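Novice: Can you look at this prediction? I've put the sequence above it.
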Amino acid sequence: MKKAVIALYFAVSGICTVPFASAQDLSARKIPLDPNVKTGKLKNGITYYIRKNAEPKNRAELRLAVKAGSVLETDQQQGLAHFMEHMNFNGTTNFPKNELVNFLQKTGVRFGADLNAYTGFDETVYMLPIPTDSAGLLEKGIQVLEDWAHGALLDSAEIEKERGVVLEESRMGRGAQQRMRDQFLKVILNNSRYAERLPIGKDSILKVFKPQAIRSFYKDWYRPDLMAVIAVGDFDVAKTEAIIIQKFSSIPAPVNPKKRIRYDIPLDGTTKVAIVTDPEYPQNLIQLIYKQPNKKEKSLKDVRDNFGQELYNAMMGQRVQELTQTANPPFLYGGSQYGDFMGNLDSYTSIALAKDALSMKTALTALLEENARVQKFGFTQPELDRAKKDFLNAIEQYYKEKDKTKSSSHVQEYLNHFLLDKPYMGADAYFDFVKKYLGGVTLAEVNALAKKYITDKNRAVVVMGPEKSKDELPTEAEIRKLLATAGKDVTAYVDEAVDSPLLSSEPKAGKVTNEKTLPELDVAELKLSNGVKVLLKPTDFKNDEILIKATAKGGYSLFPNERETGIFASYLVESGGVGPYNQTQLQKFMAGKTASVGPYISELTEGIAGNTNPKDLETALQLIYAYFTAPRKDTAVVSGILANQKSYLENIQKTLTPEKVFSDSLNAILTSHNPKRRPLKPESIDKVSLNRALEIYKDRFSDASDFVFTIVGAFKTEEIKPLLEKYIGALPSTERDDNFNHPNIFPPNGRIEKTIYKGLEPKSRVTLISSGEFEYSPENNIQIEALQEVLQIKLIEALREEESGVYGVSVSEGTDKFPTGHYRFSISFGCAPENVEKLVKRTQEEVEKIRQNGADKKDIEKFVAETRRKMETAVKTNSFWLDYLDDNMYLGDDLNEILQQEKLLGSITEASTKAAAQQYFKDADFIKAVLMPESK
């Protein structure tokens, strides 16, 4: 069964004990579909999928999928498939005007973050998560889907209002990437309809189309035979099916419907080369695309054959990654993978980000040589064995978590079935299938794929680079010569693997010296004999997940004159590997294990972050111990990393994008040009010393006594104590009293206005910032959060819905406790240059309304509902508790603060938001930064 990156890998230890069946026996057997899914088709043609799933509890994920996208547009409708998606949020039979968004926000569903939709070439999909614990909400949600399906009002006045929003979305998509894509897309898509029907459409049409054009698209293509309703969640399946049947059966089947043409991308056997440059593109990127007819999974043999594809991708990915871990890497980043392409095609794609324009031939040669190496010599048996271990391990995790899989993941499977004819076997059947057949995948079988994937037919090469470097890029003739000659002299791959214990000797275990419990949070706090504090929160949120985080104060702030080395210290040391293993060997050693651990050093802290499972917890703890006690220095690898980093920064400096110039200018304003906040430049890399980085690293990890470890997940406290004593209790301790050296860099006081002129496109970006000191406390923090959300709601209504001047607007907030309390509000949006002042004025008017009157009561209700709903699901995840406990310990906040949430939410009133707005939005302390296009 074809899967993307997650690839439904199941794991069983040792390939299996079931006799291998012949692959030929499977060709006549259809792929069984997961029996846990209730499917059906109504008389009018609507397909439905329903599944009960209690993760998360009291929630459902609803989808309406329509097999209609931009390829179905006429010449006069270009962009209207996407425009239609917008219009479904602007008035339907049961939810006129913006009542849909208003209703859902009151239930705690956030517009954009939760409620959303997308339009592709071949489909349009509407997404609606809905609570199921309030009477009638699920039915109301299904009603929303039905309205989308055939109840759009498409009012002429609403269409006119939405033009500005869609045109602003189009405007925000303009730039170097878009201009270059427009140049090469027709080349790689062989002038097919896909190259002529980008979902965003054409501005010239969006500005003037008649309402009847979009009504015709809706009538022609939003019809039952092209639709599916998907419902997955914590509900009664029979009742949900009855609601779907009742709501959707009344939609009439079309009479004499238009033929739904399936457009193809033709394969003509030739090699296409596209070399495109742009004055605002800072990178040097090369893509090598081998197009293949799409592989459909129709039988169990197809499912079994896809094991080979997944194993090939894994091994090829490892080889290309190894190239970046050498003393002289051929590129900054690279990858090769077989997968879906577009329309009726798959592709085997190799990609590389070159150091500079002159290195493009080197990068392309390296990709071609790796592909040729596999073609000539294949992979090795140890590589395949490791890939199978990883494949199996990931599948085992998926299987173990089958009752804890989120509804959104299941929904995607059924979307893929309806839209792409991809099967969904379900965890049990697939697990059983993998046990029976993965072991039968041979090295010869996987090696044969290289000859199938990599051919001299139907190729496309795309070279993208800065306009300034145009003369340094390879020519089409040079590229074609490389395609014909590169790789002829390659030698076989040498597999350098090490099989040694991760630790050279057994750690000298410590002891738990003190223990207390926080019963309200179900958290145990341990103190070990070396001074390390450990917070343990066992959960049942996942069956096979344990998350680990350790934090201590200090960071590279303690080395104020060595900022550059400090920034890179942990990365460079980790790149050397750990214990007896270099980085490449460590990756091979970890095959089949779920234990990802890495150290970090930030400006104010140092620590460890990792994830594992019960089976591999000891390995994860061994890695933690090794990163403290046995870091490695790999001079060759680090020289390559630093050379690459310098090249990357040189590319950025040569071609400064509008976004980069604006970001750097705003950063300079906010930090008063403090050198400790200046962006890195190529010369910064010259100051980085590996030897000093190792010294800084060893200093920061020489004393674990001030570290707080937080461990959350699938374990029992008493059972893991011995492991914690053995590894965490054995960490070095000098009992020093450390703290950070806070730079105390915050936005300046006063009123600052700055306009930056950069960019070729007629688009602007506006950022408005209010900041200052405040008293850090839970009570004040919640007022800041409320103010951010109600202002976000109001500005979307004002700038998007009423002014039609923006596609989106972002209001963000941040608070700091150290060294003293600080807050910051940031309002940001993109718009037409001619609308900047009008929209800034409207923004300030909305802020002033809250300052004078407080927030609207209905907006406060939305904030409370959204916060409550968000928290209901967040507290059922390991990641939430890991971050919450770690953050509160670092800040010195009360761990029981979360128990005050309802009381804190109750403190949000019109009066409190008025007081907060008056305190935190001050004309005297205000920063306005505007990006405008360059004068022509």
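Specialist: Good, I have the coordinates.

Novice: all contacts plus neighbour counts: C-alpha atoms, from now on.
Specialist: Will do.

Novice: All the strands of the stretch 651-800 of the chain, in order from the start?
Specialist: If DSSP state E, counting those that start in this stretch is used as the criterion, the strands of the stretch 651-800 of the chain fall at 708-713, 751-757, 764-773.

Novice: Next, the angle strand 708-713 makes with the helix or strand hosting Asp883.
Specialist: Using DSSP states H and E, Asp883 falls within helix 878-891. Computed with axes from the mean of the first three to the mean of the last three C-alpha atoms, to 10 degrees, the direction of helix 878-891 lies at 160 degrees from that of strand 708-713.

Novice: Please compare the first structure with the one that follows:
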Amino acid sequence: MNFKKFYFLFIFLLYSTIGFGTSLEDSKNLLEGTLPNGLHYYILKNEKPENRASLNLVVSSGSLNEEDDQQGLAHFLEHMAFNGTTKYKKNDLIKYLQSLGLDFGGDLNAYTSFGETVYKLQVPTSEKDLDTGLEVLREWASEITLDPKAIDNEKGVILEEWRLRQGLTQRIGDIQKKILFGNSRYFHRFPIGLPENIKSANHNLLNSYYKKWYQPRNMAVIAVGDFDPNMVESIIKKYFNYKGDDNFTSGVNYTIENNFKKSTTIFTDPEITGVSLNFICQSKNAPVNTMDTLKKSIARDLYLGILNTQFSIISKENNSPIINGGGYSYNIGKKDRFNMISLDLRENDITSGIEKGYSLVKYLGTKLISLETLNLEKTDYLSGIKNFVKNKKSIQNNTYIDMIKNKYLYGDTFINPEDELSLTENILKTITPEDIENIAKEFYQENTAIFLIAPEKDNLNIPSKEDIDSVIDKIRSSSLDNLTLNNSLPKLEKLNLVPGKIITTDSTKDCTIYTLSNGIKVYYKHTDFDKDKISIRLFKEEGSSNEDYDNYINSIVAPYLISNSGIGNLTSDQMEIFMKGKNFSVTPYITDYEEGFYINSDMENLGLSLDFFRLMINNPKIDKDIFNNLMNQLKEEVKNKYNSPKALYRDKVSSILSNNNPRRKSLDESDLSKISEAKVLNIFKKKFNNFNNYKIVIVGSLNDTEARNEITKYFASLPVKSENNKPQPLGITFPKNIIKDSVTKGVDKKATVTLVYPYEGTYSNENRTLYNASSKILDMILIEEIREKLGGVYSIYSVPDLEPYNYGENSLKIFFSTKVSRTEEITEATKTVVDNFINGKIDQKKIDDIITNYKLTYETAIRKNQYWSQYLYKKSFIPDYKVLTPKEYNSFINYENMVKFLKTAVNKDNYIQITLLPEREE
């Protein structure tokens, strides 16, 4: 039989059956409509999270529609939405939404892009709350007041947001923008805008943009959540059926105008710490709304999967010039798409890295891959879709929101998970190596822009533009006959274990506790939050704290080296192929005070994931190539780390807070000299060859019988020897009194400040709860006083850290950046807020708000595996550990308890203030 002829006949029949010109149908679960004024609405019922709804107002206008004197005002207008509407004056809107328990920046937020502005709310699903949420969206749609005083106050906040993006990020970004966008409208309309336009913004300019583009025919309301869709539809009709401008005309559909030409750009900077290279191509984009465009989208994903797998294999070769490599593709607007391949290269062999990376790009763009390679990737892709569908009832609202938003903005079809799986299964059967080659050609074009980024320093051999072009021309004219793809699917050796036994079973209100024949305790909880997900954590209190410094250094790299060097009979590169289509991960860790494993899997792969775990501890090994590559990478990182002002600053903060404890600094050359294959293997075996005093938490969708089977086979058989190793406190104590220090490094327009208030109280569940509550209230005050009133920052927040296993390293940290000339003013104002807070200047309304927020957060959290995994983990070694119920929290969190706690926990005369300042401003 002529197999080749038969294969193409089969493909032809599939094409004939499927009909690739056919339009895709939207999910019948999506309720959509258009009001008489032209406003679109989309409503979808989704059960997760329970009793929660996500509401979005999508305005089909962003920075591209700005006039020359309006640059940045689309984004400015987004800010003004939170500064007052007809019904909600000034900041009353945020205060009101916070009174519902919503977090500013989390539950209520917004963003502005080139082509859209989106406002987002997360609300409870009572009819009253849904009514309020949709009323707020309606206010934003046409009732933003644009008070002149509020506009002037907000300028400082927006300028600080602009300032955050300056420095090295901006310098690289300016070059990349020119490469990507040429002289198109996109280049001249970045959403953040221009400082001069922000400073000159006024009511008339903002109102002109607002009234022109915020029209019903240019907007959509999207609602996804655990609600009655018909009820939500009636509320939308109630609020949004207002009259718009009958003369409204849609904006220009701007494109990048096919500006790409073959080019090579080299950018060096003293603050860059490594060499990276981008190959950038441009292609046309089309909405995913037909079988043909869906097929192309899937084929693109398959290509990227193949490409990324091969780059991962290449990076593991001995002395590979490529550290990391990968491709990605994204659309800009409706018609344009960028296809990029990014490489991190060894700085001592940049040219070889370019040659090796581009050779793979050409190979895929000019040669047909084997059916074996394609089928492996199809298996992997289909596995991901199946896993998505199996867990469809735990898909979060925002996932669906993004899909519906793409339907409204770009014309994609909204497909429900089951239909997507069915379509994908059929389409995958029709995708051929030729289809992958066609996609690959979009990444391999004559008109490719090459962008090389490297440190600016002596003795670094950076190839010239001519050198790079010569390498590219050489590859484009070569046959690449010697290049092949690794696609051989290996088999894992069988594991023979003698099962142990479960000795006792104790049922509690939270979980079932099994005591095993080897003494290990297992905390098991069955859940149905995710239909097919299991989370396992094995852990022991010890870590590297009781090891000498040499062992400590080797313990830092041991988990990475062992887990990337192959498992059992599999080599490191075979692992890349073996993992195709398998949904599990096994991750060892060693920290200061603990060691253990994280294992995540679905039911199909649970046994395999546990085989991996046992093979990793039974016979750990180190691949010499993986070891050498990591050491080469670390040497480069150590050599270049202080190019970065942020790295120097982080080390300064750590050294001051730890009183120069060597275990709190970043690695240096002396540390690297202590690392060896033998020492790494020794410390890994030492930590994972004896499971005495280990505990195990299992949370997920496996039932009791399945759990008992896996527990007896894999965990009750673990080796246990009598010993009593415990964590050894490192003895790190924060400095006393007031410490001020600074780092001056780099070129930037901002100063960065860290304020640290060491915790001065004792640990208890109650104190931990009060500490976390205090931080939430403090954040609200800091936003009001420092951001809104002073306009001194864009972002300011505190981080509380109080746990018994911190062994004294407990603190409240405050982070912000600001204009260099305002550093002292904003820092002193922040400390004044803290002083007043400690002394009881706390509004009762803010206490009420965090109590309401706690209830919402708690109700969502307890329906997630992650919550129960973390809760049982802490409960296992903190006997009195407790998470308060909303009712208990409501009774406990009050003004008196908070002020009493703060007096003992935070001392206004004991803080560490560390500032990063630029050597000069740009």
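Specialist: Arrived safely, thanks for sending. Please read all numbers here as calculations on a predicted model, not as lab measurements.

Novice: And the TM-score between them?
Specialist: The TM-score (TM-score structural alignment, normalised by the length of the second structure) is 0.95; 909 aligned residues with a C-alpha RMSD of 2.1 Å.

Novice: What residues of the helix holding Asp883 of the first structure count as buried?
Specialist: When burial is assessed from 16 or more other C-alpha atoms under 10 Å, helix 878-891 of the first structure yields the following buried residues: Asn878, Trp881, Leu882, Tyr884, Leu885, Asp886, Met889.

Novice: Kindly report the same for stretch 674-688 of the second structure.
Specialist: Neighbour-count burial for stretch 674-688 of the second structure, with 16+ other C-alpha under 10 Å as criterion, is recorded at Ile675, Glu677, Lys679, Val680, Leu681, Asn682, Ile683, Phe684, Lys685, Lys687, Phe688.

Novice: Now do the contacts for the aligned residue in the first structure for the fourth one.
Specialist: Pointing back at Val680 of the second structure there. Residue-level alignment of Val680 of the second structure against the first structure, with TM-score structural alignment as criterion, gives Ala693. Residues in contact with Ala693 of the first structure (C-alpha atoms under 8 Å, 6 or more residues apart in numbering) are Thr565, Gly566, Phe568, Ala569, Ser570, Leu572, Val573.

Novice: How about residues contacting stretch 759-771 of the first structure?
Specialist: Outside stretch 759-771 of the first structure, the residues within contact range by C-alpha under 8 Å, 6+ apart are 171-172, 174-175, 280, 657-658, 747, 749, 822-833, 836, 920-922, 925-934.

Novice: before we move on, back to that, with neighbour count as extra columns, can I get the contacts of Ala693 of the first structure in TSV?
Specialist: TSV is the format used below for the contacts of Ala693 of the first structure (neighbours: other C-alpha atoms under 10 Å):
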residue	neighbour count
Thr565	24
Gly566	26
Phe568	20
Ala569	26
Ser570	24
Leu572	26
Val573	26
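
Novice: And the residues you listed, which is closest to Gln900 of the first structure?
Specialist: Nearest to Gln900 of the first structure among those: Ser570, at 37.5 Å, using C-alpha to C-alpha.

Novice: helix, strand or coil for that closest one?
Specialist: Here Ser570 of the first structure is recorded as helix under DSSP: H, G, I helix; E, B strand; the rest coil.

Novice: Identify the residue spatially nearest to it, adjacent ones excluded.
Specialist: For Ser570 of the first structure, the nearest residue in space outside its immediate sequence neighbours is Tyr600; the separation is 5.3 Å by C-alpha to C-alpha, 6 or more residues apart in numbering.

Novice: Check the burial of that neighbour by counting its neighbours.
Specialist: Residue neighbour count, defined by other C-alpha atoms under 10 Å, stands at 20 for Tyr600 of the first structure.
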